[in-house]
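[1] A predicted structure for the sequence below; I have some questions about it.
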Amino acid sequence: MKIVRRIGASPRERGSLSGETCPDIFELSDGNFAIIGTDFTAVLDKELPPDAERANYERIVVISRETLIRAKADIPDA
């Protein structure tokens, strides 16, 4: 599995000059997506709706609204 491309604007394009706020979205060679974000599993795990579950190896990751909105145009429809 390899990173094929960035989805949306780079952190620098979104104003991160310090390297401390770098959420990012990448498309992978297998068609999946990888997310760099802040691990909020401990905070949000108890907030999951009853029909949502998380495996022990999964984490709830938060990215900024701007990161996702700026990625929207690059996300394939299918």
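    Nice, I can see it.

[2] going forward, measure contacts between C-alpha atoms and count neighbours the same way
    OK.

[3] Residue nearest the middle of this structure, spatially speaking?
    Central residue of the chain (C-alpha atoms, centre = their mean): I35, 3.1 Å from the mean position.

[4] Quick check: that residue touching F26?
    Yes: under the criterion of C-alpha atoms under 8 Å, I35 makes contact with F26 at 6.5 Å.

[5] and K72, that one's in a helix?
    Yes: K72: assigned to a helix according to DSSP: H, G, I helix; E, B strand; the rest coil.

[6] where does the residue nearest to the centre of the chain land in three-state SS?
    Relying on three-state DSSP, one would call I35 strand.

[7] any idea how far it is from S64?
    11 Å (C-alpha to C-alpha, to the nearest Å).

[8] alright, now check it against this:
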Amino acid sequence: MEFSWKADPSAIFSRPLVGAGGGRERCNNTKTCPDIWELDNGDVAVIGHDLTTRYAGNLPDGVNIGIGERLVVIPGAMFRAAKAGDT
């Protein structure tokens, strides 16, 4: 079974999924910072460091990076805060 989901480039940012203290403190008040946002269509946008090239040759069995996809890394505290609903 092939996964046929496609990102909708017309979706807009709706709300952040991580509140203050969810990893942003690591940004030292810079204008750029990893982030996780819900889009108005329910999809999620992740802003992180692009490490596609670094991890491409070391992916677990069955994990692939498709054409047009990038592997991004964000702080673990940020992901855990989003998972807990810390907005």
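    Done, it's in. On a predicted model such as this, the values are computed, not experimentally measured, just so you know.

[9] what residues are shared contacts of I35 and S64 of the first structure?
    Common contact partners of I35 of the first structure and S64 (C-alpha atoms under 8 Å, 6 or more residues apart in numbering): P23.

[10] P75 of the second structure matches what in the first structure?
    P75 of the second structure maps onto S64 in the first structure, with residues paired by TM-score structural alignment.

[11] what's its match in contact with, if anything?
    Contact partners of S64 of the first structure, counting by C-alpha under 8 Å, 6+ apart, are P23.

[12] rerun that using 10 Å as the cut-off
    Applying C-alpha atoms under 10 Å, 6 or more residues apart in numbering to S64 of the first structure gives the contacts 21-24, 37-38.

[13] can you check I36 of the second structure too?
    Applying C-alpha under 10 Å, 6+ apart, we find I36 of the second structure in contact with 15-19, 44-48, 74, 78-79, 82.

[14] quick one on the thing from earlier: check which helix or strand the closest residue to the residue nearest to the centre of the first structure other than its chain neighbours maps to.
    Distances taken as C-alpha to C-alpha, 6 or more residues apart in numbering place I25 nearest to I35 of the first structure, at 4.7 Å, with adjacent residues excluded. Using DSSP states H and E, I25 of the first structure sits in strand 24-28.

[15] Relative to the second structure, what is the average displacement of that strand?
    With both structures laid over each other, strand 24-28 of the first structure and its partner residues in the second structure are 0.4 Å apart on average (mean C-alpha distance after the TM-score superposition for the first structure).

[16] That'll do, ta.
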